[in-house]
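A.B. asks: next come a sequence and a model predicted from it.
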Amino acid sequence: METFLELALQRQSDRAFDMSRPVEPEKIERILRAACAAPSACNAQPWHFIVVDDPVLKNQAADATSSRVLGMNHFTKQAPVHIVIVEESPNITSGIGSLVKDKQFTQIDAGIAVAHIVLAAADEGLGSCIIGWFDEKKMRKLLGIPSSRRVLLDVLLGYSVQEHREKKRKDFSKVISYNKY
């Protein structure tokens, strides 16, 4: 990638992965370093990342993301790596700020970290997809996550076999204004 904008435009949500090609551990580590470098309110870093790359366990995690009734997420078993994002408690200043400003800073911060994950994955030549639809109770039990913690997202990583799609975005005039709404 030559520029950040090119990287952002190239990244897409991939739903087909090369199941025969594992993701190299050094790439996962660089992606996680990028995630840990993400900004957070009051530097709380309210996240925990669980890398699920054991084939049996990642298939069980994939089962927790799919729904037969709604026909959702049946592609998730193709991804060789799942990174499960767990919401951790904020530090005191971020927690107080969340209450005073009525904003969920921990969830905002986790979203920023996930953006770092998917962009770092694209930079490493990997495809990714952010999954928010899953059985949280099942995922928590499967990965030994305490009941006091929320499982926010599951990010799939792997070598994509999908063609690059042109991004469909709203016109700038619909989403951007200067100096007033």
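C.D. replies: Good, I have the coordinates. Numbering: from 1, shown residues only.
A.B. asks: only C-alpha atoms for contact and neighbour calcs from this point on.
C.D. replies: Fine.
A.B. asks: all strands in this protein, in order from the N-terminus.
C.D. replies: Using DSSP state E, the strands of the chain run over 47-52, 81-87, 127-131, 150-158.
A.B. asks: make JSON lines out of the ones you listed and add distance to G144 and mean neighbour count.
C.D. replies: Formatted as JSON lines, those follow (distance: least, Cα to Cα, whole Å; neighbours: other Cα atoms under 10 Å):
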{"stretch": "strand 47-52", "distance to G144": "10", "mean neighbour count": "18"}
{"stretch": "strand 81-87", "distance to G144": "11", "mean neighbour count": "23"}
{"stretch": "strand 127-131", "distance to G144": "19", "mean neighbour count": "22"}
{"stretch": "strand 150-158", "distance to G144": "11", "mean neighbour count": "24"}
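A.B. asks: of those, which is nearest A38?
C.D. replies: Taking Cα to Cα, strand 47-52 is the member of those nearest to A38, at 10.6 Å.
A.B. asks: between the strands of the chain, which one is nearest to R21?
C.D. replies: strand 150-158 (7.7 Å).
A.B. asks: quick one, the helix ranked longest in the chain and strand 127-131 angle?
C.D. replies: Counting residues, the longest helix in the chain under DSSP state H turns out to be helix 105-123. Interaxial angle of helix 105-123 relative to strand 127-131 (axes from the mean of the first three to the mean of the last three Cα atoms, to 10 degrees): 160 degrees.
A.B. asks: second one coming, line it up with the first:
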Amino acid sequence: MELSEVIKSRRSVRKFRSEEVVEEDLKEILEAARMAPSAGNLQPWKFIVVRNEKKKRYLAQACSGQEFVGEAPVVIVACATGRGGFIGKYMESWPIDVAIAFTHLILAAWNKGLGTCWIGDFDEEKVKEICEIPPEVRVVAITPLGYPVKVPQATQRKSLERIVSEEVYTP
């Protein structure tokens, strides 16, 4: 698929078929995340691939009981492993760096026919306990990963005129 088509057609998937994810596809998806840019090329990320049924169910509970998370064949937990880069000299770059890599992962998955759903509603301490993540590492995002039962309908997007200003900020 052309990149523009991948971006336009991607949807958040919450119902997955039970078939396992092809290992080669999973590696290519993780490779796309690995190749993401980061501040100072620090690459402050680690991706935990969870296939264990019990752990996936615990993760679903840690994601505010969103059961569909645990029903996917794979759950990926994106973590920030380090600090050091800054944006605008006031904000640490690690959450954005991991988000960029996670976006690469999600788009690469869609290109392989795999659905994802960016999960930001989770109890970080519970996720850390389930995945044995050290205290200094931060959980940034979680996604279930699998073949969609069906592709959801597109959601309404704001027009370019509403989100783009020329030269200066305009409300």
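C.D. replies: Structure's in. What do you need? These numbers come from a predicted model, not from an experiment.
A.B. asks: which parts of the longest helix of the first structure are buried?
C.D. replies: 105-107, 109-111, 113-123 (16 or more other Cα atoms under 10 Å).
A.B. asks: could you do stretch 3-11 of the first structure as well?
C.D. replies: Judged by neighbour count (16+ other Cα under 10 Å), stretch 3-11 of the first structure contains these buried residues: 10-11.
A.B. asks: mean per-residue distance, the longest helix of the first structure versus the second structure.
C.D. replies: When the second structure is overlaid, helix 105-123 of the first structure sits 0.5 Å from its aligned residues on average, using mean Cα distance after the TM-score superposition for the first structure.
A.B. asks: kindly name the residues of the second structure that line up with that helix.
C.D. replies: Alignment of helix 105-123 of the first structure against the second structure: residues 93-111, by TM-score structural alignment.
A.B. asks: outside of the matching stretch, which residues touch it?
C.D. replies: Contact with stretch 93-111 of the second structure is made by 1, 6-7, 10, 25-26, 28-30, 32-39, 43-45, 78-80, 82-87, 115-116, 140-141, 145, as judged by Cα atoms under 8 Å, 6 or more residues apart in numbering.
A.B. asks: and the aligned partner of K167 of the first structure in the second structure, how far from K56 of the second structure?
C.D. replies: Alignment note (TM-score structural alignment): K167 of the first structure maps to T155 of the second structure. Distance, T155 of the second structure to K56 of the second structure, by Cα to Cα, to the nearest Å: 28 Å.
A.B. asks: in terms of neighbours, single out the busier of the two.
C.D. replies: K56 (24 against 8; other Cα atoms under 10 Å).
A.B. asks: can you pull the contacts of the alignment partner in the first structure of that one?
C.D. replies: Residue pairing (TM-score structural alignment): K56 of the second structure is matched to K58 of the first structure. The neighbours of K58 of the first structure, taking Cα under 8 Å, 6+ apart as the test, are 52, 77, 80-82.
A.B. asks: cutoff 10 Å now
C.D. replies: 51-52, 64, 76-83, 142, 156 (Cα atoms under 10 Å, 6 or more residues apart in numbering).
A.B. asks: what do you get for G125 of the first structure?
C.D. replies: The contact partners of G125 of the first structure, taken as Cα under 10 Å, 6+ apart, are 1, 11, 27, 119, 158-160.
A.B. asks: farthest pair within the residues you listed?
C.D. replies: M1 and G158 (18.4 Å).
A.B. asks: can you give me the buried ones in stretch 25-38 of the second structure?
C.D. replies: Neighbour counts over stretch 25-38 of the second structure (16+ other Cα under 10 Å) mark 25-26, 29-30, 32-34, 36, 38 as buried.
A.B. asks: and if you look at stretch 15-27 of the second structure?
C.D. replies: 15-16, 21, 25-26.
A.B. asks: for V164 of the second structure, state which of those is nearest.
C.D. replies: Relative to V164 of the second structure, the closest of these is K15; by Cα to Cα it sits at 33.9 Å.
A.B. asks: report the contact partners of the closest one.
C.D. replies: Taking Cα under 10 Å, 6+ apart as the test, what K15 of the second structure contacts is 68-69, 71-72, 115-117, 144, 146-152.
A.B. asks: of the residues you listed, which stay in contact in the first structure?
C.D. replies: Contacts conserved in the first structure for the contacts of K15 of the second structure, counting by both residues aligned by TM-score structural alignment, their matches' Cα atoms under 10 Å: 68-69, 71-72, 115-117, 146-151.
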